[in-house]
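> Could you look at this predicted model? Sequence included:
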Amino acid sequence: MSRNALLFAVMCLVWGLTWLPVKVGATHVPPVFLAAARFLIAGLAMLVWAGRDVLKVPASARWRLLGTALLLNTGNYTLLFWGTAHAPTGLAAIVNFATIPIFTLLASRAIEGQAINGRKIAAIVLGTVGLVFLFASRAMGGLNVAQGDPLEAWGLAAVAAGTLLYCVGAVLSRPIAGAMPTLTLAGWQTLIGGIGLAIMSLSLERVGLADVRALGQWPVLPAVVFLVIGGSLMGFTIYMRLLRDWGAFRAGLYAFVSPAIAVGVGVAALGEPFGWAEAVGAFLMFGAAAIALKR
C-alpha cells in the first residue's frame, strides 16, 4: 500500500468516526456550544501552525473571507451539530457527505453560471430520490421515529441545510483560495466561524458554567480532542495533500467510505436503526455522488 493510500484510509476512518463524538458530546453539553469549542480551538491551532503566513490576507479578500467563514463554519455547523444531536449519526453522515457533490453542482450553477448537463441532472434527481427514502420512515411517523428522537426528521433536514450552506461557502471561497496560503485561509475561516458559533450558542442555547467545566471532563473532553485533532487538523492536512497528489476526484472518494464507517459505528455503539428504506436511500445517494464526482 502506498503512503497516500494509507493516508486516505486514515482520513476516511477519522472522518467516519467524528460523528460519534459529536453525538456523545452533544448529550452532555449544548450542541452548538460544542461546535464553538471545537472550531475556536482548531482555528487557533491552524493559525499558530501557519506561522509567518498568518497575516498574508489581502485587503481585497477580507470581506469574502468573513462571509465564507460564516457560511462554511458558523451556519453549516450550527445546523449540522444540532441536527446530529437529534438524528442517527450514520444517516446524518450520509446526508452530509453524499449531498456535497450535488449541492456543489447547484451552487456552481447559481453563483458561477456553470452549465448543468444531462449527467449532472441525473445526479441531482437520483440524490433527491435518495433523500426521499432517507426521510420516508421519519416523515411518515414510522417505527424509527417512535423508537428514537421525535426531531429526527428535522435533524436530518438541518444537516442537509447546513451542507447546502457549506457548498455555497466553498464555491464563494474559490476566488480567494489562490490569494493566500491554504492554511492561512482555513485557519481564519475556522476561527471566525468559531466566534460566530459562540455567538449563536449564547443566543440560542442555555450555556452555564457547568457546560464550560464539562469541556474538561469525561466524556466531553476526549470528544473535543478527537474533533479538533482528528476531524480538523489531521483530516484537513491529509485531504489537502491528497488534493495535491491525487486530484479532486480521487480525494473526494472519501464520500463513499466515511459514511459507511459512520453507519457501522452508529449501529454498533449506539444501537441506531438502519432499515431497508435507509439502505435504499443511501445506495441512491452514493450513486448520485458517483455521477457528480465523475470526471
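Received the coordinates, thanks. Residues are numbered from 1 along each chain as shown.

> make it CA atoms for all contacts and neighbour counts henceforth
Fine.

> Just give the number of residues close to the closest residue to residue 119 other than its chain neighbours.
Nearest non-adjacent residue to residue 119, counting by CA to CA, 6 or more residues apart in numbering: residue 291, 6.9 Å away. Using other CA atoms under 10 Å, the number of residues around residue 291 comes to 20.

> separation between residue 137 and residue 285?
Distance, residue 137 to residue 285, using CA to CA, to the nearest Å: 17 Å.

> Which one's more surrounded, these two?
For residue 137 versus residue 285, neighbours defined as other CA under 10 Å are more numerous around residue 285 (30 against 17).

> contacting residues for that one?
94, 98, 99, 126, 127, 128, 129, 130, 131 (CA atoms under 8 Å, 6 or more residues apart in numbering).

> again, but for residue 23
Residues near residue 23 by CA under 8 Å, 6+ apart: 84, 85, 89.

> Contacts made by stretch 249-259 with the rest, please.
Counting by CA under 8 Å, 6+ apart, 8, 11-17, 90-91, 93-94, 97-98, 239, 242-243, 286, 289, 293-295 sit against stretch 249-259.

> Mark which of those are buried, thanks.
8, 11-17, 90-91, 93-94, 97-98, 239, 242, 286, 289, 293 (16 or more other CA atoms under 10 Å).

> Among those residues, which are located in helices?
Residues of the buried ones among the contacts of stretch 249-259 located in helices (DSSP state H): 8, 11-17, 90-91, 93-94, 97-98, 239, 242, 286, 289, 293.

> hmm, back to that, turn the contacts of residue 23 into JSON lines, columns for neighbour count.
Below are the contacts of residue 23 laid out as JSON lines (neighbours: other CA atoms under 10 Å):
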{"residue": "84", "neighbour count": "26"}
{"residue": "85", "neighbour count": "26"}
{"residue": "89", "neighbour count": "30"}
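
> give me the number of residues near residue 261?
19.

> Tabulate the contacts of residue 285 in a markdown table, adding columns for distance to residue 117.
As requested, these are arranged in a markdown table below (distance: CA to CA, whole Å):
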| residue | distance to residue 117 |
| --- | --- |
| 94 | 25 |
| 98 | 19 |
| 99 | 18 |
| 126 | 14 |
| 127 | 16 |
| 128 | 17 |
| 129 | 19 |
| 130 | 20 |
| 131 | 21 |
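
> putting a second one here so we can go through both:
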Amino acid sequence: MLKSNWLSVALIIIVTAIAPIFWGSTYIVTTELLPPDRPFIAAFLRLLPAGVILVLISRHLPKRSEWLHISIMAILNFAVFHVLLFTAAYRLPGGLAAVVGAVQPLIMMLLIWYVDNRKPAHLALVASIFGVLGMAALLLSPTSTWDLIGIIAATAGAVLMTFGVFLARRWRTDMPLLAFTGWQLLIAGILLAPFAAFLDPDLPTLTAKNLLGYGYLSLFGTTLAYVLWFNGIAKLSPVAVSSLGLLSPITAV
C-alpha cells in the first residue's frame, strides 16, 4: 500500500512538472516566433482561445458563490501575471527571466509562514535558496542584460504566481478541473481584450511563424499546461508545486 501511494504521488509530480517545462519555452517562443513588444496581445491570444476550448468541453457553469473567487484567481493567475510574463520575455534573456521566477518556492514558504503560521523547515529553506543560486550559476553569464523593467516584471510575476497557487489550493471547489481552469482563462482573456486593443501597437499581418507561436502557447503552454498544473495543486502541497517552477529555466535558455 505504501509503495502504491508513493508511486501515485510520484506520477502526479511528474505529470505536474510538464507544466513549468512548457512555460519555460515561453521565452524563446516569444522572442523567436511572436511579433515584438505586444505583451497584452500575446497574453490575450494565449488565454482567450484556451479558455473558450476548456469551457466548451466542460459545459459547467460556476455557482453564484464561486464567481468572486474564480474572478480573483483569473486576475492573479492569468491576466496580470501573463502581461508581466510577456513583458519580461520581451526584455530579458530567457534564462534570466526564468531564474527570477524560480524564487517562487521561497516566496511560498514565507507566505505560508505569515498567513498560516507554519514555519518552514530549515532544510526546505536552504534547498530553495541553493536551487535558485544553482540555476543562476548555470544559466546566467556576465553578459546577461539586466533590464530594470524586465526584472521588475519577472519578480512581480513570480509573486503573483505564488499567490495564485496559494489561493487556488485554498479556494478549490468541487468544480470539474476543466471548468475550474477554463473559466479563469476565459475571464482573464475577456479582461485583457480592451488593453490588447488600445495599449499595444496593431498586429502586423501574421506569418506562419507567428501563428505557430501563438498556437503553441495557447494549446500546449496554456490549455494543457494549466490543466496539469491545477490538477497538481489539488493533490500536492503548495510548496511542492511551487518547487516544480525550478524546471522552467531548463527550457528557457
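Okay, I see it. None of these values were measured; they are calculated from a predicted model.

> quick one: the residue nearest to residue 119 of the first structure and residue 120 touch, right?
Yes - between residue 291 of the first structure and residue 120 there is a contact under CA atoms under 8 Å: 7.1 Å.

> End to end on stretch 220-237 of the first structure, go ahead and measure it.
Across stretch 220-237 of the first structure, first to last residue, CA to CA, it's 24 Å.

> So what touches that stretch?
Here stretch 220-237 of the first structure has contacts from 11, 14-15, 18, 21-22, 24-25, 28-29, 34, 37-39, 41-42, 46, 214-215, using CA under 8 Å, 6+ apart.

> Buried subset of these, written for ChimeraX?
In ChimeraX, a selection of the buried entries from those looks like this (16+ other CA under 10 Å):
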select :11,14,15,18,21,22,24,25,28,29,34,37,38,39,41,42,46,215
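
> Do a quick rundown of the helices in the stretch 51-200 of the second structure.
With DSSP state H, counting those that start in this stretch as the criterion, the stretch 51-200 of the second structure has helices at 67-73, 81-91, 94-101, 104-116, 122-139, 148-170, 177-198.

> helices or strands up against the fifth one?
Packing contacts for helix 122-139 of the second structure, counted by 3 or more CA pairs under 8 Å, 6 or more residues apart in numbering; DSSP states H and E, involve helix 94-101, helix 104-116.

> Where in the second structure does the helix or strand containing residue 280 of the first structure fall?
Remark: residue 280 of the first structure resides in helix 276-293, with elements defined by DSSP states H and E. Counting by TM-score structural alignment, helix 276-293 of the first structure lines up with no residues of the second structure.

> buried sites along that helix?
By 16+ other CA under 10 Å, the buried positions in helix 276-293 of the first structure come out as 277-278, 280-293.

> Just give me how far that helix sits from the chain centre.
18 Å (CA atoms, centre = their mean, to the nearest Å).

> just stretch 204-221 of the second structure next, same as before
Stretch 204-221 of the second structure has its average C-alpha position 18 Å from the chain's average C-alpha position, going by CA atoms, centre = their mean.

> Which positions in it come out as buried?
Across stretch 204-221 of the second structure, burial judged by 16+ other CA under 10 Å covers 210, 213, 214, 215, 216, 217, 218, 219, 220, 221.

> helix, strand or coil for the first one?
Okay, so that is residue 210 of the second structure. Assigned with DSSP: H, G, I helix; E, B strand; the rest coil, residue 210 of the second structure falls in the helix class.

> just checking, what residue in the first structure corresponds to it?
Using TM-score structural alignment as the criterion, residue 210 of the second structure maps onto residue 220 of the first structure.

> Pull up the gap between its match and residue 213 of the first structure, please.
Distance of residue 220 of the first structure to residue 213 of the first structure, computed by CA to CA: 10 Å.

> thinking again about what came up before, which of the contacts of residue 23 of the first structure are still contacts in the second structure?
Checked against the second structure using both residues aligned by TM-score structural alignment, their matches' CA atoms under 8 Å, the contacts of residue 23 of the first structure keep these contacts: 84, 85.

> now the contacts of residue 23 of the first structure in TSV, with distance to residue 197 of the first structure?
TSV is the format used below for the contacts of residue 23 of the first structure (distance: CA to CA, whole Å):
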residue	distance to residue 197 of the first structure
84	16
85	16
89	21
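
> If we only consider the contacts of residue 23 of the first structure, which is nearest to residue 2 of the first structure?
residue 89 (30.7 Å; CA to CA).

> OK, contacts around the closest one?
The contact partners of residue 89 of the first structure, taken as CA under 8 Å, 6+ apart, are 19, 20, 23, 262, 263, 266, 272.

> redo that, cut-off 7 Å
Shown in contact with residue 89 of the first structure (CA atoms under 7 Å, 6 or more residues apart in numbering): 19, 20, 262, 263, 266.

> Reformat the residues you listed as CSV; add neighbour count and distance to residue 152 of the first structure.
Below are these laid out as CSV (neighbours: other CA atoms under 10 Å; distance: CA to CA, whole Å):
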residue, neighbour count, distance to residue 152 of the first structure
19, 29, 15
20, 22, 16
262, 27, 17
263, 25, 15
266, 22, 14
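
> Which contacts among these does the second structure share?
Retained in the second structure by both residues aligned by TM-score structural alignment, their matches' CA atoms under 7 Å are the following of those: 19, 20, 262, 263.

> thinking again about what came up before, most neighbours per residue, which of the helices and strands packed on helix 122-139 of the second structure?
Highest mean neighbour count of those: helix 94-101, a mean of 28 (counted as mean count of other CA atoms under 10 Å).

> Aligned to residue 155 of the second structure, what sits in the first structure?
When the first structure is aligned by TM-score structural alignment, residue 155 of the second structure is paired with residue 160.

> Residue 54 of the first structure versus its match, what's the distance?
32 Å.
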